[in-house]
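In: Sharing a model prediction with you, sequence too.
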Amino acid sequence: MKFRLLSMFILLLFVMFLILDKIFMLKITMHEPSPVVYAKNGEILTIRLNKNSQIFLPTTQIPQILKQSVIAYEDRYFYYHFGINPLSIMRATFHNLTHKNRIGASTITMQVARMLNQNKRTYINKIKEIFIAIQLEWHYSKDEILTMYFNLAPYGGNIYGVKSAAKIYFNKELESLSYSQIALLSTIPKNPNKNRLDKISDIKNVKNRLLKELYELKILDKNQYLRAKAESVQNTRLPLPNIAPNYCDIAIQNNQSKTALDLDIQNTMQTILNKTMQNLKSKNANNAAAIIIDNQKMQVISFMGSHDQNAKNGQNNALNMRRNTGSTLKPFIYSLALDHGLITPKSELIDTEISISNYTPQNFLNSFNGIVNATDALALSLNIPFVNLNQKLEKNSLYEMLYSLDLISENKDFYGASIALGSAELSLVNLAHLYTIYANDGMLKPLNIAGKTLNNQKNSIQLISNASAYLSAKAMSEAARSHLLQAYKYAKNSPKIAFKTGTSYLHKDLWAIGVNQNYTIAVWIGNFNSESTDKLTGLNDASKVVFEMFKLLDMRSKQSFIKRPNGIITMPTCLDAFVAKECKNEQIDEHIVGVMQKNRCELISAQELNFMLKNAIITQDELKNSKCSEILASSKPQITHIKQDQIILSEHPISKIMIKCHAFMGDDVYIKIDQDEYFTAKNGDDIFIDLTHGKHSIKCLDDGSNQSEVNIQIRSLR
């Protein structure tokens, strides 16, 4: 009868539990995981605090020895009770009633219950913990509960979870822990604030007592026990790993944990960049950034948005920083000119003073080279030929390329002719991405950077032909060998690469970019606050980083240059900048199959003709008897140094304005200002005219009665 009553009572309790279990449903809420970013090789790059400023690395892979250790220390009968240990509760109750010091009777399951519900330690809450502990046992296996414990347990300060503790205290994964370290981690949760390893405490003795117990339980043999007991305890807490912080920022923003970052390459680039910047610091260059792209996989495998976060303004990040690109966009003009029949690699170009409306570009050295072939113009990074070529591309120019990719947003007039020299500001990442077209047959493929596609690009875009891509890369590789001046020492013994540098106005931005079949490497050096450097240049001061990196990559894995595609033929070609009756400079040159060369009679400008006449490159007779004479005779002269509808502000009642009038043919031009009579001037000479405030018309007439007109306005500053 008593047994029956007892059974009914137990059954009643069980039914009541089931009802309460339905009413008060068990909720398992774990800590929010800390953002973690891994390199390609699986090594942790960074661990960041979660939103609650905690460090928590969840895990389900708990070594058996760690489970045994915790059970021996916390709850020897864990696998035998149903969430609570009645004997332990009675023993603890009796002790606490008869002694001043208090002891606990919490099982591992009860500790999990308490950690799931962080409430004050009261008797009512203790009853709740008991109920939740029974719920846990009802719904989960013992191993599942144990895994919860290891993930919820506090390990001192803001460290939660055993995997987090192993990383922060020992920089180890759980399976690599020593027996001594396992014992230490087993004892911390009992009193995490007292036992935490970055504080001096009695934890060594506690650890040794647990090791002895593990030995007595035959979990450890004698040798294991003695070695673990002798192992010293380091009272320290390691800093969170923070490798490639700028790259990791992007990965975390993209919710990406596993990344393509190559840690060996990242560390190598970091070393080279640090050494370079240490040497440039005295010349007011405080910041640098670099990127390496795997051209085949189209992944960013190394990125430094700031080479040193402790440098002046080093907390900035070059990821989205847009800067003047200097001469780095000239190769794209060269490529477009090849594709549209304006040049072949050896075509003669004219490097002389030109004006486009009121814009007069200058070369970096403020000198002119006269006649120069297209490849040498790229190698020497001459400004005039590329400004000229870009203008002649008209609606197929650099502006249209960049605008089609949403890399620039203003209208064409906003950038003007100076777009060829870097006025279209780009970020390091976008600039490097553009250069990958030379390794990918002229195609801009989507680029993955830390888990996200750059600029949300969905499809590949054919920007230039594969033949143009190769010929341009070849031209840049020849530049890297023959025109590096003092930077040649950096290029020596490096693998063959297509290479370009750039330096912006006042030496603010130094660029160096290299490309081969395997990688694209781009480097920016300068100051995040836009201060000028002490006359540093991309060629002399940034190029070293690119060449050194390619040398080391070549040692790691043999590098390949861009492959020559089909569709390129060699044939005798007249290279003359101006084709007279007979060709003066015929050589074998490379042509893109299917590209018809433009009529040079329509491409030559009056300014270029004037230069050639004045320097006896051609004569007036050759000009008159050339194939171009009919076209040129009907072409209007060009007025430069002022532009249509220009407003000039002046504080003087009379302003002296300089203009030039360039006629295609003839020695003289005829100038008319407003309603005055025409006066004669030399073709292409400087002409100074005095103008009062107000609107003015300036006309230029050539010997063939072709006339051009520009209207301007002079306004008072007051």
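Out: Done, it's in.

In: Please count neighbours and contacts with C-alpha atoms only from this point.
Out: Noted.

In: OK, contacts around His591?
Out: Taking CA atoms under 8 Å, 6 or more residues apart in numbering, we find His591 in contact with Thr344, Ile568, Ile569, Thr570, Met571.

In: In addition, the following structure is provided for comparison:
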Amino acid sequence: MLTDRNGAFVTQLGHESEVPGVGRVVEYGYWPAAPPERVARAMLALEDRRFHDHPGINPAAMLRATWHNLTRTGRRSGASTIAMQVARMQQPGPRNLWSKAVEAGTAVALTLRYGRAAVLAHYLRLVPYGNGSHGIGHAARYYFDKPAADLSWAEIALLAAIPQAPALHNPRNPAGLARAVARGQRALTTLAAQGAIGAGEYDTAVAQLAAITMSAQPLRPDALHLVLRLRDMVERVGIARLDPADARLRTSVDLGVQARVARLAELRLTALQLVGAQQVAVLVVRRGTREVLASLGSAGYAVRHGGAFDYSAASRSPGSTLKPFLYALALQRGVLRPDEIMVDMPDRSLGMGNADGGFLGPLLPRQALANSRNIPAANLLRRIGLESAFQHLRELGVHDSEAPAAQFGLSMAIGSLPTGLDRLVRAYGALAEDGMLGDLVWYDGQRVAPPRRLMAQWAARQVTLFLADPQARLPSFQRHGTTEYPFAVALKTGTSQGFRDAWIVAWSNDFMVGVWVGRADAGPMMGVTGAQAAGAIAQAILLDLHGTSADALVAGGFAAPDGTAPVALCARTGRPDDGACGETLLEWLSAEDTLGARAEVEAPARGLADLSAEPLQRLSVVSPEHNSRHWRNPEALPRLNRITLRAAVRLPVSQVVWHVNGEPFAVTDPSAPVYWPMTPGIHRFQLWLPSGDAASRSVRIVVE
């Protein structure tokens, strides 16, 4: 029996079997509860009064039943003992004389081998109580929501009346309840005669039994995808800790949150249907514990347009939502620095543009990621290496593809590698939890692997700060829209090609919310973006979870990387603000980075020769990537068979010299791209200052 985190009924996980002539039957219970003495006495009072005197069969009752069945018509007498009923429940068969004989022999053998107490306990574990319930432990919970030990005499008597004919004595319909009450009265009378109940207790029990009412049958919430996922996880993953005598499994879900999430998501989806959206999926996770508070698989299991599919687990194109993992990996490996300038300019060699069709020019990494620019992300993927990035995303659980990384290419940065919302939210947990990746938790006792570090703490925090800066999102995302909150929220949106999928993953200090919006047929929507559609749903949910409104102001923010300090940087150069650079952004730099930044400001006074001796490299080849392999297309025009050369220069110079294979190739502005015509063979590229005072490391490539 599954409950939510507050004890509310979610569902029951039953025992399925095929019954000849009936079909598939689901039964619940079989909890091995130690039967309380009062329950045992009540059952014996109705089912087997001489239980403690016979060896498993009651010869006198069997002779009496045989004579009754031979001399009278109408209802037949059974004379089954408790032990015989145990034999029949374990091995059901046709009701004839042969099966009766087998049951009798088995009953005697069970009693002799295990003893009467064990046979009675097993009976109370197996006996049917109607409505699919088996065993006193489950029946007490199912009908009265209490352990068997806490049942009153009236409740015990009512339950004792049911097993003789569970359908006839079904307490959930008025006629069945009346019959069960009448038979329960017989049990109380017998118990009083035996001295098991005192006179006062008897009067109280009789009055309570006559007035007894049944609580409403627990109903499964309208969240079938969640129920099916929980069932599958319990069967596949298992349960580490569960009291067999009270097999209630507490899930992490909060049904109140689940209902509010469904309402908010479906309300906004209604408006989006006008532009082609059909379905929505949402995951809500508590930060720190990784507990899933709500899981919405679709707009409704029975709705049109594929409502029966669980889109929280479906693999779709993630759009730009994988970019933060590339930035974190690049920062961690030293391929990228927070104060480095990235270039968002047209690049034919990439074969891609930005979603808005425009380009923003030089950008700090904070801006490039927050604005979700495609060209910088693709170039960053080049620098990291396809295979390295592909493997990193596999370790994060984003995918389990066995295809080669080259199959996805640089478009991996903008959505060519499919994933699911549940995988994506789990992976984003590593960013939100200081680089530690852990499993999502769905229920108590779930077997989960210990969290493991997949990112450096400072890299995860740096990317979180990138994604939490509303100012850095300009101009791509407007202020005070669906991506802005009155409290600290880091977020990343994604829109797949053709507006087929709209995504967002957003987290505050307390919660993480993942949202997908799309169509059942994976068809295009009409300009529906992650920020517009998924962003509006996530914003409504996070505001609700925090109990605040969009116009409130809540103090607090995300932690900065350890050992860093805020430095105002010029947005176009990445150099420290000298009071004349125009737009600035606050960036968190380490002590080493800060010294390097100061060195750049002081460079004119110190001279280039002094600066070239700094421990940090000031000239670097951004593109092509070291040890990369390139292929010429023999069918393409010669002018298209070229490689774009890009530099990262953090020196106060106006020109640099590109060397190819040891020879000068071009003199250019440091921020301008240079195009080199490909020729087969091994080639080396290097950047030099015109004065010859400093040079970058050499980059080697192979052209085939």
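Out: Sure, I can see it. Keep in mind that what you see is a predicted model, and the values were worked out from it rather than measured.

In: Please state their TM-score.
Out: Here the TM-score for the pair of chains, by TM-score structural alignment, normalised by the length of the second structure, is 0.70; 602 aligned residues with a CA RMSD of 5.0 Å.

In: Of the contacts of His591 of the first structure, which are reproduced in the second structure?
Out: For these, the subset whose aligned partners also touch in the second structure (both residues aligned by TM-score structural alignment, their matches' CA atoms under 8 Å) is Ile568, Ile569, Thr570, Met571.

In: and of those residues, the nearest to Ala633 of the first structure?
Out: Nearest to Ala633 of the first structure among those: Met571, at 31.7 Å, using CA to CA.

In: so that closest one sits right up against Val593, yeah?
Out: No: contact criterion CA atoms under 8 Å: Met571 of the first structure and Val593 do not qualify, at 11.1 Å.

In: between these two, which one's more packed in?
Out: Val593 (13 against 10; other CA atoms under 10 Å).

In: how many neighbours does the closest residue to the more buried one other than its chain neighbours have?
Out: Once flanking residues are discounted, Val593 of the first structure sits nearest to Gly567: 5.1 Å by CA to CA, 6 or more residues apart in numbering. Gly567 of the first structure: 13 surrounding residues under other CA under 10 Å.

In: got it, and Asp356 of the second structure?
Out: Counted with other CA under 10 Å, the burial measure for Asp356 of the second structure works out to 8 neighbours.

In: cool, the one 4 residues further on as well?
Out: Counted by other CA under 10 Å, the residues lying close to Leu360 of the second structure total 15.

In: all helices of the stretch 101-250 of the first structure, in order?
Out: Remark: helices assigned in the stretch 101-250 of the first structure by DSSP state H, counting those that start in this stretch are 108-116, 123-139, 142-152, 162-165, 179-187, 192-195, 203-216, 222-230, 245-253.

In: looking at these, which is buried most?
Out: Mean neighbour count (mean count of other CA atoms under 10 Å) peaks for helix 162-165 among those, with a mean of 28.

In: Turn the helices of the stretch 101-250 of the first structure into TSV, columns for distance to Met612 of the first structure.
Out: Shown next, in TSV, are these (distance: least, CA to CA, whole Å):
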stretch	distance to Met612 of the first structure
helix 108-116	87
helix 123-139	93
helix 142-152	81
helix 162-165	75
helix 179-187	83
helix 192-195	86
helix 203-216	89
helix 222-230	88
helix 245-253	53
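
In: For Leu6 of the first structure, find the nearest of the ones you listed.
Out: helix 123-139 (19.7 Å).

In: so what secondary structure elements neighbour that closest one?
Out: Secondary-structure packing of helix 123-139 of the first structure (3 or more CA pairs under 8 Å, 6 or more residues apart in numbering; DSSP states H and E): helix 108-116.
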